[in-house]
Each structure stands twice: as C-alpha cells, then as structure tokens.
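[1] I need the structure of the sequence given here:
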Amino acid sequence: MLEDLFAQVRSRLSDEPKRPPEETYKCPRCRTVSPLSAFEAADHVCPHCNFHDRLDARSRLALTLDPDSFTESDAHMRSCNPINFPGYEKKQMVLRANTGLTDALVTGDGTIGGIPVTVAVMDPRYMMGSMGSVVGEKLTRVFEHATEQGLPVIVFTASGGARMQEGMVSLMQMAKTSGAVARHSAAGLLYITVLTDPTTGGVTASFASLGDIILAEPKVLIGFAGRRVIENTIRQRLPEDFQLAEHMLEQGFVDAIVPRRHMRRTLEQLLRLHGYGEVKA
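    Next up, the predicted model:
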C-alpha cells in the first residue's frame, strides 16, 4: 500500500512531460468510440461500422480529382437577404470567416483520370449545405457551362434542403436547377450524382434525384422529410434502415453504393464507359 502511495507521489513530482490523452471520434451511427487519428486516416470513415461521415468540399475535391487540376468558378458569389430575415447577414459573416467559403457550394472544372469534368460539391459546414439563391445560381451555371462545353457533370450532394432564411426564393431554386439539368440532358451529356450524408429536403426533391447515374456512400442518410415527421403522419413505425443508402438501393432509388476509397476509380470507369476520354488498353 505504501509502495503504491510513493509511486503516485513520484509520478506527480516527475519532470517527464505527460502525454496528452488521444482525441477520439464517436460514430453517430454505431456510437462506437475510436481514435480520431484512425478515423481521419480512413478519410472520415468509421472503422467499426463503415459509416461515411461528412467531408468538407475542399477535402472531397482533393480525394476525387486529379492533383492540381481543379479550377474554381464563381468563387466570390454571395447571397443577399432577399426576405430580410433577422440575423441572416451576421450568421453568414461568421460562417464565411469560419469555413473560408462564400456559400454552401463549391463549383469548377477539373479532371478525373485525365478526363475533363465539371464538378459541384456541397459543404455541410455552411448552414448544413442548405440551398439558397447562391447555391441554386452556381449549380445552374455549372450545367449551363457544361452544356456549352460538352462536359459531363458530377455533383456531390450534402444538404438539409432549401434554406428557410431565403423563403420562397430558396424554393424557386428547385425548378431553376432542374431546368438546367434537363437542358444538359437534352444535349446528350452525362450527369452523375453522388449522395453523401445527409441528402434531404428540396435538394433530394430536385437536382439530387435527376442524375443519369445516382451513386451513394455507405450508410448515409437520404430522404425528403425526416423520420419523425413521416411516422407521425402515417402513424406507423418505419424500418430501422429507412432512408439509409442501403435501403434506397433496395428500393431502386440509388444505382450503386460506392465506398469513398473507390469513388475516384468508379467515376473514371463510368466516364470512360460513356465515351469520355481515351479508352485505356
């Protein structure tokens, strides 16, 4: 007993620096705690249940496109306050400072396996990737540009839906973006949607559902209204996997579930299959 006491006193008086406790990550799906380093090394994928957690837009672009191939478009476009929503300007100022973004969508051109593509990536850090006037306008310009240049479009969605702070203006973006997608499709060009966590609301009800090919990451949330709203409406208990990517695959809404580490290769294969780029021997 005295030896244990002396050992504790020696450890307190020791000049050796103490190692700080390792940061941890708690998975929102399986609730398992893992070392943060392991989670980050796996590109923000839970090492226990394979849930693909959220990525910021810049990290997504780095994982998807060829190195140093991305050229951003409309980077300085900012939203005003169309319905004079209280505190909206201040909230956006804080988000711009914290994220380095001007809104919830990053767009531009790049290459995948040397194949030119136009890409749009939603960033959930900016008002949960909600779609306001800037998101709608930037996405519309993406499809207009791709239609003019004859380029395929790849969109990574991650959104809580239409942005309530812009009222009816945000809802109008559903029709606006859908029209741009239709014109791109009429030109015979390829549109691939990649659904990431979460893809919900007006984004799901518009351009996220219009891809010629719809991919999804494992175990991500996909839907329109929330589980609680639906259960209260229909007075029934929904399946546990309701609105998860795996359930959406079974129902035919999603064409394939692709792990993050295979996404770049899968996109390149799909592009080549549809006649983009030179066919490799």
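[2] CA only for contacts and neighbour counts going forward, please
    OK.
[3] just the helices in the protein please.
    2-13, 36-41, 57-64, 88-99, 133-149, 167-186, 201-204, 227-234, 245-250, 260-273 (DSSP state H).
[4] from Ala146, how far out is His52?
    Using C-alpha to C-alpha, to the nearest Å, one obtains 29 Å as the distance from His52 to Ala146.
[5] show me what contacts the residue most central in space within the chain?
    Centre of the chain computed as the mean C-alpha position; nearest residue by C-alpha atoms, centre = their mean is Ala158, 3.5 Å away. Applying C-alpha atoms under 8 Å, 6 or more residues apart in numbering to Ala158 gives the contacts Met122, Asp123, Pro124, Met128, Gly129, Leu195, Thr196, Asp197, Pro198, Thr199, Thr200.
[6] same question for Lys26.
    So Lys26 contacts Thr32, Val33, Ser34 (C-alpha under 8 Å, 6+ apart).
[7] test my guess that the first one contacts Asn50.
    No - counting by C-alpha atoms under 8 Å, Thr32 does not reach Asn50; the two are 11.3 Å apart.
[8] this one as well, want them side by side:
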Amino acid sequence: MSWLNRVRNSLGFGAEKSSTEKDLWIKCPNCQEMLFVSDYEENLHVCPKCGHHGRIDADTRLSLLLDEGFELLPIPEVTEDPLKFKDSKKYTDRLKAARAKSPHADAFVTGSGTINGKAAVVGVQDFSFMGGSMGMAVGEAFCQGAQKALDRKCAFIVVTASGGARMQEGILGLMQMPRATIMTRRLKAAGLPYIVLLTDPTSGGVMAAYAMLGDIHIAEPGATLAFTGRRVIEETIRQKLPDDFQTSEYYSKHGMVDMIVPRKELKERLATVLDFLQPADEAA
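    This next block holds a predicted model:
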C-alpha cells in the first residue's frame, strides 16, 4: 500500500464518500434521475421527476393506508422446509437470510384497523422478502387476515407484490391458491368487500389466484402485472406484444383493472370505496 493510500485510509476519505453517496442519493430506476433520498422518501418513494412508483416494504405500506393505532397480526407458524429443499443453497438458509433483513418472519403482513375511520383489515405482500413468494406462511397469513375481516364484519384489502409461488415448497406452495380462493368466496358469501391493490410486480401464481379475484381491482401507476414472462408469450403466439403490455395501464384499458390510483391518493380513494361498499352499520 502506498503512503498516499495509507493517509487516505487513516483520514477516512473513502468511507466518508461512500457513506455520503449511499445515504443522500438514490437513482430512479425509470428515468435515471439522481434524487435526494430525503425528497424521495417524503414523496412516498415516488420519483418527483417521472412519477415512477418505487417498491416499499410492508410496514411502510400499512402505515400509509391504515389510521394510527392499527393492530399488527402475528404471522402464523407453519412447518418450515417441509420438502427439505436445496438448490444452490438450503431453503432454511434462504429463510434465515431473508429474516435477517426483515422485521417479519415471512412475506405477508396483516394489519387490522381503520381507513379514515372505516373498519378494514389490510394484508400486504413484501417483495423484499424472497420476492414476496407465496408459500405456506403466506397462504396461512392470507387466510388469517380474511378470517379477521369475517370476524370484524369489515372489508379485506390485499396489497399484492410477488413473483409467484415459492418454488422451495413445491405443490404445498401452489395449494395456497385454492385455499385463498375459498376465503375470498367466504367473504363474498358474507357480503363483505374484498379489494385488491396491485403493485409492482405482481405475477405468477399470485396473479393467477387472489390478485384477480377482488370485487374491485386498484393498481398503482406503471406496475408490472403478469402471469408469465413477455418473451414466453411472444414465442408462444409468435407475435410482437405492445410496449405497454403487462402494465397497469394496459390492464385498465382492457377492463382487468378498475382504476389506477397514485400512491398519494390511495388512502382517500380506498376510504371512498369503503363508503360505497361497506355501510357504517355493518362495520365493526
């Protein structure tokens, strides 16, 4: 090591620069604009230049949608690694790594409270936890949230963000699709609203199941919504797909999404929807 590098290291120049860049700036993945982290977070993780809606974690999402004082439901305990699965890593090691970066034990977090005074249970998938993948814990948490809504006689709102079923749990992960479907039917039979908020990205088995079973489907602008990949579809039908294919805007244009709502307006819009779908005397 040269004397110049030794001096730089002793003074901490390199560490200070790296820390400053990391803490103060973030690059928008859509327009590549460099943004102050403080401005980005104050704007609810939405780029002020191009309107790109960044991904947010479950706790941030719940705090944006629910009134203060909501109850956080415990994530249900399930059998871990039932298939003793191993690819390049053991499934148990992947779970440990994901939990080390998250305050929660799995990818689906549920809050029970109110939205502008209207009773609601909100379940949120966190894409940062193993891509929001749907395994037994996610399925059980979904069912728990739906049951809480049934008990409270209020709406169940699910915010989706997932790459699909969790491959490390195989058929047990896929079985969460019919389990969740049954709970949505129970909500319907009870006359309770089931509302889906589609966020970036929602795909695979989640898109094929409870993400598309809502009474009302709301999406954030520019979200990627897909069952399977664009390339696979193009090779199958041998046609070039539109540039906006598999986006919120495309789904809205073709009747699969009821409304596209910017993040800043979501809480008010959900409160308005609940006013229509959930009379005051039915809320608990």
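[9] on that earlier part again, which position in structure 2 pairs with the residue nearest to the centre of structure 1?
    The equivalent of Ala158 of structure 1 in structure 2 is Ala161 (alignment by TM-score structural alignment).
[10] apart from its chain neighbours, what residue comes closest to its match?
    Thr202 (4.8 Å; C-alpha to C-alpha, 6 or more residues apart in numbering).
[11] that neighbour corresponds to which position in structure 1?
    Per TM-score structural alignment, Thr202 of structure 2 is aligned with Thr199.
[12] isn't its match up against Ile222?
    Yes - counting by C-alpha under 8 Å, Ile222 is a contact partner of Thr199 of structure 1 at 4.9 Å.
[13] thinking again about what came up before, could you count how many residues lie near the residue nearest to Ala161 of structure 2?
    Close neighbours of Thr202 of structure 2, defined as other C-alpha atoms under 10 Å, add up to 27.
[14] next: the one 3 residues further on.
    Gly205 of structure 2: 24 surrounding residues under other C-alpha under 10 Å.
[15] got a list of what it touches?
    When contacts are taken as C-alpha under 8 Å, 6+ apart, Gly205 of structure 2 is in contact with Met134, Gly164, Ala165, Leu174, Met177, Phe227.
[16] quickly note the distance from the last one to Gly204 of structure 2.
    Separation of Phe227 of structure 2 from Gly204 of structure 2 (C-alpha to C-alpha) stands at 4 Å.
[17] how long is stretch 164-172 of structure 2 from one end to the other?
    Span of stretch 164-172 of structure 2 from end to end, C-alpha to C-alpha: 13 Å.
[18] buried residues in it?
    By neighbour count with 16 or more other C-alpha atoms under 10 Å, stretch 164-172 of structure 2 contains the buried residues Gly164, Ala165, Arg166, Gln168, Glu169, Leu172.
[19] for burial, what's the neighbour tally of the counterpart of Phe227 of structure 2 in structure 1?
    Aligning on TM-score structural alignment places Phe227 of structure 2 opposite Phe224 in structure 1. Look at Phe224 of structure 1: counted by other C-alpha under 10 Å, it has 17 neighbours.
[20] the residue nearest to Phe224 of structure 1 when sequence neighbours are not counted: what's it in contact with?
    Nearest non-adjacent residue to Phe224 of structure 1, counting by C-alpha to C-alpha, 6+ apart: Gly201, 4.3 Å away. Residues in contact with Gly201 of structure 1 (C-alpha under 8 Å, 6+ apart) are Ser159, Gly160, Gly161, Ala162, Gly223, Phe224, Ala225.
[21] distance of Gly201 of structure 1 from Leu171 of structure 1?
    On the measure of C-alpha to C-alpha, Gly201 of structure 1 and Leu171 of structure 1 end up 10 Å apart.
[22] common neighbours of these two, please.
    Counting by C-alpha under 8 Å, 6+ apart, the residues touching both Gly201 of structure 1 and Leu171 are Ala162.
[23] what touches both of Thr32 and Asn50 of structure 1?
    Contacts common to Thr32 of structure 1 and Asn50, judged by C-alpha under 8 Å, 6+ apart, are absent.
[24] neighbour count for these two, which is higher?
    Each of Thr32 of structure 1 and Asn50 has its neighbours counted (other C-alpha under 10 Å); Asn50 has more, 17 against 13.
[25] what's the local residue count around the closest residue to the more buried one other than its chain neighbours?
    Spatial nearest neighbour of Asn50 of structure 1, excluding adjacent residues (C-alpha to C-alpha, 6+ apart): Pro218 at 7.0 Å. Pro218 of structure 1 has 23 neighbouring residues, counting by other C-alpha under 10 Å.
[26] I'd say Pro218 of structure 1 and Asp53 touch.
    No - taking contacts as C-alpha under 8 Å, Pro218 of structure 1 lies outside contact range of Asp53: 9.4 Å.
[27] quick check: the residue mapped onto Phe276 of structure 2 from structure 1 vs Glu23 of structure 1, distance?
    Superposed on structure 1 with TM-score structural alignment, Phe276 of structure 2 falls opposite Leu273. Remark: distance between Leu273 of structure 1 and Glu23 of structure 1 (C-alpha to C-alpha) = 43 Å.
[28] again with Val220 of structure 1
    24 Å.
[29] so which of those two has more stuff around it?
    Under the criterion of other C-alpha under 10 Å, the comparison of Val220 of structure 1 against Glu23 puts Val220 first, with 22 against 9.
[30] okay, buried residues for stretch 51-61 of structure 1 please.
    So for stretch 51-61 of structure 1, counting by 16+ other C-alpha under 10 Å, buried means Phe51, His52, Asp53, Arg54, Leu55, Asp56, Ala57, Arg60, Leu61.
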